[in-house]
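A.B. asks: Need a 3D model of the following:
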Amino acid sequence: MLVTLLLIAVTCAVSITCFSNRGMLESLLFWPPAVARGEFHRFVTHGFVHADGQHLLFNMVTLFFFGRAVAPFFERATGPAGFPVFYLAGIVVAILPSYLRHRRDPGYRSLGASGAVSAVLFAYILMAPWSIIYVFVVPVPAILFAAAYTAYGFYAGRLGADNVNHSAHLWGAGYGMLAALIVEPRLGPHFIERLLSPGFLS
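C.D. replies: I've put the predicted structure just below:
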């Protein structure tokens, strides 16, 4: 829990500072031309800045609730550094496909922790597919939320009508499940067993 709170605190501090410091924001967000110049820190730092308060609040609330469940899993399996390494790697892995697609696009920018937060959320869903997730106070089984989230991500990503990096969401989600399975392969049979036994207390 302490590591989750620390990640939230650092993200909030950096993001809120950047709301009024455009120069700092520009130096931290993900911008392919800057990466090409050797500013590789942007692969990580873009996950600590957000477009606005709503963007920040949504990601940090999600991280708070699901990080509490996922962090102990990684800590037990890989030690105290397990969860922060998983989270920071999620930021990097989620943005890589976007970088490869837009590496020659000077107009492309991306920011936010959504990729890493999606990794945390989907690692949780792998562990407890029939648990209840509240989406704007509406209770939804986690596995159904995952299906809708994935379908919408593909649809909206292909449509390209908004400024949301749906690719990062989807790659983050896939990374979260894969990382959890690598750490604990028994989660695979566990997930299938739970999936075949629908119930909201799993």
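
A.B. asks: C-alpha only now, for contacts and for neighbours.
C.D. replies: Noted.

A.B. asks: can you give me the strands in the chain?
C.D. replies: For the chain, the strands identified by DSSP state E occupy 132-135, 138-141, in order along the chain.

A.B. asks: Give the buried residues for the last one.
C.D. replies: If you call a residue buried by 16 or more other CA atoms under 10 Å, then strand 138-141 has these buried ones: 140-141.

A.B. asks: Which elements pack onto it?
C.D. replies: Contacts defined by 3 or more CA pairs under 8 Å, 6 or more residues apart in numbering; DSSP states H and E place strand 138-141 against strand 132-135.

A.B. asks: could the strands of the chain be laid out in TSV, adding distance to residue 40?
C.D. replies: Listed next are the strands of the chain as TSV, based on distance: least, CA to CA, whole Å:
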stretch	distance to residue 40
strand 132-135	35
strand 138-141	38
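
A.B. asks: out of the ones you listed, nearest to residue 156?
C.D. replies: Taking CA to CA, strand 132-135 is the member of these nearest to residue 156, at 18.5 Å.

A.B. asks: So what touches that closest one?
C.D. replies: Outside strand 132-135, the residues that touch it by CA atoms under 8 Å, 6 or more residues apart in numbering are 139-142, 145, 200.

A.B. asks: Now do the contacts for the residue lying closest to residue 156 once chain neighbours are set aside.
C.D. replies: Excluding the flanking residues, the one nearest residue 156 by CA to CA, 6 or more residues apart in numbering is residue 166, at 7.1 Å. Residues in contact with residue 166 (CA under 8 Å, 6+ apart) are 153-154, 156-157.

A.B. asks: One more, please, to line up against the first structure:
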Amino acid sequence: MGNLDIITIVLIAANVMISYKGFNDFSFFEKYKFNIGAIRRGEQIRMFSSGFLHADTAHLFFNMFALYLFSDLVIFDIGKFNFFVVYLGSLIAGNLLSLYFHKDEYHYSAVGASGAVTGILYSAILLRPERDYYFLFLPSRIGDVDLGIPGFVLGIAYLLYSIYGMKKRIGNIGHDAHFGGAVGGYLITLILMPSLLQTNLLMVGLLAIPIVVLFVLQKMGKI
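C.D. replies: This next block holds a predicted model:
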């Protein structure tokens, strides 16, 4: 991987500085985290600011590492400004979906760049759906068998797992923010590059399957 683009460096630096401020200043953390009650009272800044706060250093590291892995690919395909639009749009989309699903849970709180980063990940997959991805610390091949997972398979599987996580409330994880971020990344990328509807319509359709599944389940009252 080449040198990080300046926009990625700025985003990582902003996340690190604001998160560390939150680690050491409880009142700052409480003032800017995602909280349903506060947002419904009119503190909409939390919809944005919460995406730059993290629960701990491990949470911060994994989000920034994922951003590092996928940012250059998206920047290369759609440019710096559009990358930034996808990042911020996905952040807001993730928090909007969280707000929708938890609107009556006034004490519900969350922090993290996961929605924004998942949007970048899903944008990368939409742009290069047939690119293979490999798990860290695992071999890329066993004998003649390539262990790479095509991007579109990874994307669909991840969002289906997010739906399952939302339904079962698995772990202390904002599955709805992840899902909303991915939807944001998907839709914004299509708006910015409508040519994908002509050049790779099949993959665009396949990657929309989990979004349709969530919509149907929500309409049926299953989530």
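
A.B. asks: Drop the TM-score for these two in here.
C.D. replies: For this chain pair, the superposition-based TM-score is 0.86 by TM-score structural alignment, normalised by the length of structure 1; 191 aligned residues with a CA RMSD of 1.9 Å.

A.B. asks: so what secondary structure elements neighbour the helix ranked longest in structure 1?
C.D. replies: As assigned by DSSP state H, the longest helix anywhere in structure 1 is helix 53-78. When contacts are defined as 3+ CA pairs under 8 Å, 6+ apart, helix 53-78 of structure 1 packs onto helix 2-19, helix 82-102, helix 114-127, helix 166-183.

A.B. asks: Mind putting those into JSON lines with distance to residue 61 of structure 1?
C.D. replies: Output for those, formatted as JSON lines (distance: least, CA to CA, whole Å):
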{"stretch": "helix 2-19", "distance to residue 61 of structure 1": "9"}
{"stretch": "helix 82-102", "distance to residue 61 of structure 1": "15"}
{"stretch": "helix 114-127", "distance to residue 61 of structure 1": "10"}
{"stretch": "helix 166-183", "distance to residue 61 of structure 1": "16"}
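
A.B. asks: right, and those helices - which one's nearest residue 62 of structure 1?
C.D. replies: Nearest to residue 62 of structure 1 among the helices and strands packed on helix 53-78 of structure 1 is helix 114-127 (7.0 Å), distances taken as CA to CA.

A.B. asks: sorry, back to before: which of the contacts of strand 132-135 of structure 1 lies closest to residue 105 of structure 1?
C.D. replies: Using CA to CA, the contacts of strand 132-135 of structure 1 come closest to residue 105 of structure 1 at residue 145, 33.0 Å.

A.B. asks: rewinding a little: quick check: the two most widely separated of the contacts of strand 132-135 of structure 1?
C.D. replies: Largest separation among the contacts of strand 132-135 of structure 1 by CA to CA: 145 and 200, giving 13.2 Å.

A.B. asks: Could you check which of the two is surrounded by more residues?
C.D. replies: Comparing residue 145 of structure 1 with residue 200 by other CA atoms under 10 Å, the one with more neighbours is residue 145, at 19 against 13.

A.B. asks: counterpart of the more buried one in structure 2?
C.D. replies: Correspondence of residue 145 of structure 1 to structure 2, assessed by TM-score structural alignment: residue 154.

A.B. asks: Ok, residue 28 of structure 1 next?
C.D. replies: Match for residue 28 of structure 1 (TM-score structural alignment): residue 32.

A.B. asks: how much space between that match and residue 208 of structure 2?
C.D. replies: Computed with CA to CA, to the nearest Å, the distance linking residue 32 of structure 2 and residue 208 of structure 2 is 32 Å.

A.B. asks: Which one's more surrounded, these two?
C.D. replies: Set residue 32 of structure 2 next to residue 208 and count neighbours by other CA under 10 Å: residue 32 wins out with 22 against 17.

A.B. asks: Which residue lies nearest the spatial centre of structure 2?
C.D. replies: In structure 2, the residue lying closest to the centroid (CA atoms, centre = their mean) is residue 118, at 2.0 Å.
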